[in-house]
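K.L.:
Using only what follows, build the 3D model:
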Amino acid sequence: MRRGLLPALAVTALLAIYVWAIAGRGVALLNTGEPVGIALGAAVLAIPLLVIWLIWREWSLAAHVQRMADELAASDELPVDDLPRSPGGRIDRAAADEAFALARTKAEAAPEDWRAWYHLAFAYDAAGDRRRARATLRHTAKLHGRAAG
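P.N.:
Down below sits the predicted model:
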């Protein structure tokens, strides 16, 4: 089993319980028949829909990233975490910045190469910019989808 799968499933299960509870409250408000209750019920039901969409979006990205990782591993191109670390396990910032600059240059030189963007996403992560790493993975997934077909 992949390392992060069990925690992701646990969080998804907790969110499913949350969605069920909130949806129940929304339906109860709709059933009051009162205009305010109906308006609040409709607003409350928007929350579970948003949560379901966000969960689907994240699981879809995770599955796509895994397919890309499997493809890169098969061709021996998967990024390797070989950056120097402190005794506490933190990545050396200067080394991460240097690796990031190299990955960014390669991605800019090949804007349609999903492999270069995949490496850039992991360079962002190593440099500590998780938000840009995730956005870059989304971009990478789009490029990979276009390349596949």
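
K.L.:
rest of the way, CA atoms for contacts and neighbours
P.N.:
Fine.

K.L.:
Return the set of buried residues in the helix or strand harbouring Arg131.
P.N.:
Applying DSSP states H and E as the criterion places Arg131 in helix 130-148. Residues of helix 130-148 classed as buried: 132-134, 136-141, 143-144 (neighbour count, 16 or more other Cα atoms under 10 Å).

K.L.:
Can you name every helix or strand that that helix contacts?
P.N.:
Here helix 130-148 touches helix 35-74, helix 114-126, going by 3 or more Cα pairs under 8 Å, 6 or more residues apart in numbering; DSSP states H and E.

K.L.:
Rebuild the buried residues of helix 130-148 as JSON lines, extending it with distance to Phe122.
P.N.:
Formatted as JSON lines, those follow (distance: Cα to Cα, whole Å):
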{"residue": "Arg132", "distance to Phe122": "10"}
{"residue": "Ala133", "distance to Phe122": "6"}
{"residue": "Arg134", "distance to Phe122": "9"}
{"residue": "Thr136", "distance to Phe122": "9"}
{"residue": "Leu137", "distance to Phe122": "9"}
{"residue": "Arg138", "distance to Phe122": "12"}
{"residue": "His139", "distance to Phe122": "13"}
{"residue": "Thr140", "distance to Phe122": "11"}
{"residue": "Ala141", "distance to Phe122": "13"}
{"residue": "Leu143", "distance to Phe122": "16"}
{"residue": "His144", "distance to Phe122": "16"}
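
K.L.:
Nearest to Phe100 among those?
P.N.:
Distance to Phe100 across those (Cα to Cα) is lowest for Ala133, with 11.0 Å.

K.L.:
For the comparison step, fold the sequence that follows:
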Amino acid sequence: MSRIGVALMAAALLVYLAVAIWLAVMFISVSTPISIGMGITLLVLAPIGAWALVREMMFGFGADRLGRLLDAEGGMPPVETELTPSGRIARADADPLIARYAAEADAAHDDWRARYRLGVVQDAAGRRKDARASIREAIRLFRRP
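P.N.:
Predicted coordinates:
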């Protein structure tokens, strides 16, 4: 199901780029200073938006691939604490758990599995920014020869 969503997002990206470029050309062809500025802005912002979306899609593919691989190996972190109704780790349990997984990741600094497990625990604790950084590092370590 998520693959279908990604395909739809990629198709929407292509439509967005085509419409943005078409609008930029139309704005520029009006030849007023404001319309030229708007056209140039569209020509600059459309590729930046496309780059950001492609980057997020690559992150999602990499994280999904590593997650499936780690799960197949039986290496995903087990649920060790009570979870809140939203599925998060309780605040009181989060810090010691994250500290333990961070110590494991630091001890094995070239092991993508330890870094990915840290990211999973950080995400379960609601620390999305830290989790994304850890998983991004796991993807980088996995790709390194």
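
K.L.:
Would you mind reporting the TM-score between them?
P.N.:
The TM-score (TM-score structural alignment, normalised by the length of structure 2) is 0.81; 145 aligned residues with a Cα RMSD of 2.5 Å.

K.L.:
if we can go back for a sec, and of the helices and strands packed on helix 130-148 of structure 1, who's closest to Arg90 of structure 1?
P.N.:
Counting by Cα to Cα, Arg90 of structure 1 lies closest to helix 114-126 out of those; the figure is 9.6 Å.

K.L.:
Tabulate the helices and strands packed on helix 130-148 of structure 1 (a markdown table), appending mean neighbour count.
P.N.:
Listed next are those as a markdown table, based on neighbours: other Cα atoms under 10 Å:
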| stretch | mean neighbour count |
| --- | --- |
| helix 35-74 | 15 |
| helix 114-126 | 24 |
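
K.L.:
In TSV, list those helices along with distance to Ala103 of structure 1.
P.N.:
TSV is the format used below for these (distance: least, Cα to Cα, whole Å):
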stretch	distance to Ala103 of structure 1
helix 35-74	16
helix 114-126	5
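
K.L.:
Name the pair among the buried residues of helix 130-148 of structure 1 with the greatest separation in space.
P.N.:
Farthest pair in the buried residues of helix 130-148 of structure 1, by Cα to Cα: Arg132 and His144, 17.9 Å.

K.L.:
Test my guess that Thr12 of structure 1 contacts Ile55.
P.N.:
Yes. Counting by Cα atoms under 8 Å, Thr12 of structure 1 touches Ile55, with 7.3 Å between them.

K.L.:
ok, Ala125 of structure 2 - contacts?
P.N.:
Listed by Cα atoms under 8 Å, 6 or more residues apart in numbering, the contact set of Ala125 of structure 2 reads 88-91, 94.

K.L.:
Go ahead and build a PyMOL selection from the buried members of those residues.
P.N.:
A single PyMOL command selects the buried members of the contacts of Ala125 of structure 2 (16+ other Cα under 10 Å):
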select buried, resi 88+89+90+94
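
K.L.:
Pipe the contacts of Ala125 of structure 2 into JSON lines and attach secondary structure per row.
P.N.:
Listed next are the contacts of Ala125 of structure 2 as JSON lines, based on DSSP: H, G, I helix; E, B strand; the rest coil:
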{"residue": "Arg88", "secondary structure": "coil"}
{"residue": "Ile89", "secondary structure": "strand"}
{"residue": "Ala90", "secondary structure": "coil"}
{"residue": "Arg91", "secondary structure": "helix"}
{"residue": "Ala94", "secondary structure": "helix"}
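
K.L.:
Out of the contacts of Ala125 of structure 2, which is nearest to Glu104 of structure 2?
P.N.:
Using Cα to Cα, those come closest to Glu104 of structure 2 at Ala94, 15.4 Å.

K.L.:
Quick one: map that closest one onto structure 1.
P.N.:
Under the alignment (TM-score structural alignment), Ala94 of structure 2 maps onto Ala96 of structure 1.
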